[in-house]
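S.K.: Structure for this input, please:
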Amino acid sequence: MKDNEWKEAIHILRRQAGFDFAGIASVVRTNRTLLVWRAASGNRNRNYLKIVLEPGKGIAGGVFQHKKTMIVQDVKACYTESEIVHSPILLAEDLGSFT
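M.R.: The predicted model follows:
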């Protein structure tokens, strides 16, 4: 898929599911494996594009490590304040729900 096709698919998913945010991250391989956000819908700004994570770190890192989609309908019910602080996308976008 092309970037604009990903963006459209994410936008449709987010609107139909009623989430605050939906995004896709991808792997960048250098001397180590890193994850970067490629496209999103519902974002408040473009700061999410600056987030770079290692596998297992943050939301995208957890999805990559466990190889499963992540859907959270209530961030405050599912995450402690400490966990939110260690999830850059939750801080950058002040999310209440996401997929």
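S.K.: CA atoms for contacts and neighbours, from now on please.
M.R.: Fine.
S.K.: ok, residue 27 - contacts?
M.R.: 33-36 (C-alpha atoms under 8 Å, 6 or more residues apart in numbering).
S.K.: and the two most separated of those?
M.R.: Maximum pairwise distance in the contacts of residue 27, criterion C-alpha to C-alpha, is 10.2 Å, between 33 and 36.
S.K.: which residues in this protein form helices?
M.R.: 3-17, 58-66, 75-78, 81-85, 88-93 (DSSP state H).
S.K.: Looking at those helices, which is nearest to residue 45?
M.R.: helix 88-93 (7.7 Å).
S.K.: Relative to the whole chain's centre, how far out is that closest one?
M.R.: Put simply, helix 88-93 sits 9 Å off its chain's centre (C-alpha atoms, centre = their mean, to the nearest Å).
S.K.: Go through it and flag the buried ones.
M.R.: Buried residues in helix 88-93, defined by neighbour count with 16 or more other C-alpha atoms under 10 Å: 88-90, 92-93.
S.K.: how near is residue 39 to residue 7?
M.R.: To residue 7, residue 39 is 6 Å away according to C-alpha to C-alpha, to the nearest Å.
S.K.: to compare against the first, here's another:
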Amino acid sequence: MTVIEQSGYDYQLEIDRLRDRFQFDFVSLALVQPAEDRFVLTWQYASGNHNERFKRIVLHSGKGVAGIVFKTGKSMLIQNVNADIGARDLFNFPIIAAEKLKSLGALPLWVEARVMGVLLAGFREENRMNPAVFNDFREQLGVTLGAFRIREVSQT
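M.R.: All right, here's what the predicted structure looks like:
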């Protein structure tokens, strides 16, 4: 039984609320799958999605938005996908391509001392997710999301 199943928390309802509250175009939650699946990450919940392609995306540590946030334990902000990633590298970020995101931020979700999920919020317009919007989102989100704790690894 996963952390998600144990919590009884309605993650779909919560990401729908987050999308409405902050006027994001897209919000999604990626979760680490059990050891028998080699700790891959999959997008489990989405709000504002164009289609169901997000469900077929499987990422390994260090690959894609969720994989990088999972591996580093640090949030990620991409203000302008075209400038920051570029068309040639977009295939490495399948959620961005699938949902046509142009500006986004992602947060690690912790259970004890391990990243076990990633919360992504984004826009389909460039530069809408800027440091001020992303910081406001982080601050207003609070310290928990269901079974997860939202915090950064201390900077050294």
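S.K.: between the contacts of residue 27 of the first structure, which is closest to residue 23 of the first structure?
M.R.: Out of the contacts of residue 27 of the first structure, the member with the shortest distance to residue 23 of the first structure (by C-alpha to C-alpha) is residue 36, at 10.6 Å.
S.K.: Give the burial count for residue 23 of the first structure, as a bare number.
M.R.: By the other C-alpha atoms under 10 Å criterion, the neighbourhood of residue 23 of the first structure contains 22 residues.
S.K.: residues near the nearest residue to it once chain neighbours are set aside, how many?
M.R.: What sits nearest to residue 23 of the first structure in space, not counting adjacent residues and going by C-alpha to C-alpha, 6 or more residues apart in numbering, is residue 40, at 4.0 Å. For residue 40 of the first structure, the neighbour count with other C-alpha under 10 Å is 21.
S.K.: Enumerate every residue touching residue 131 of the second structure.
M.R.: residue 77.
S.K.: Give me the distance between it and residue 58 of the second structure.
M.R.: Counting by C-alpha to C-alpha - residue 131 of the second structure and residue 58 of the second structure are separated by 28 Å.
S.K.: Put together a markdown table for the buried residues of helix 88-93 of the first structure, with distance to residue 1 of the first structure on each row.
M.R.: Shown next, in a markdown table, are the buried residues of helix 88-93 of the first structure (distance: C-alpha to C-alpha, whole Å):
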| residue | distance to residue 1 of the first structure |
| --- | --- |
| 88 | 26 |
| 89 | 24 |
| 90 | 26 |
| 92 | 26 |
| 93 | 25 |
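S.K.: which of those residues lies closest to residue 3 of the first structure?
M.R.: residue 89 (19.9 Å).
S.K.: What's the match for that closest one in the second structure?
M.R.: Counting by TM-score structural alignment, residue 89 of the first structure lines up with residue 95 in the second structure.
S.K.: what's the neighbour count on the nearest residue to its match once chain neighbours are set aside?
M.R.: Counting by C-alpha to C-alpha, 6+ apart, residue 95 of the second structure lies nearest to residue 54, which is 6.3 Å off, once chain neighbours are set aside. Close neighbours of residue 54 of the second structure, defined as other C-alpha under 10 Å, add up to 22.
S.K.: My read is that the match of residue 89 of the first structure contacts residue 56, right?
M.R.: No - judged on C-alpha atoms under 8 Å, residue 95 of the second structure makes no contact with residue 56 at a distance of 9.9 Å.
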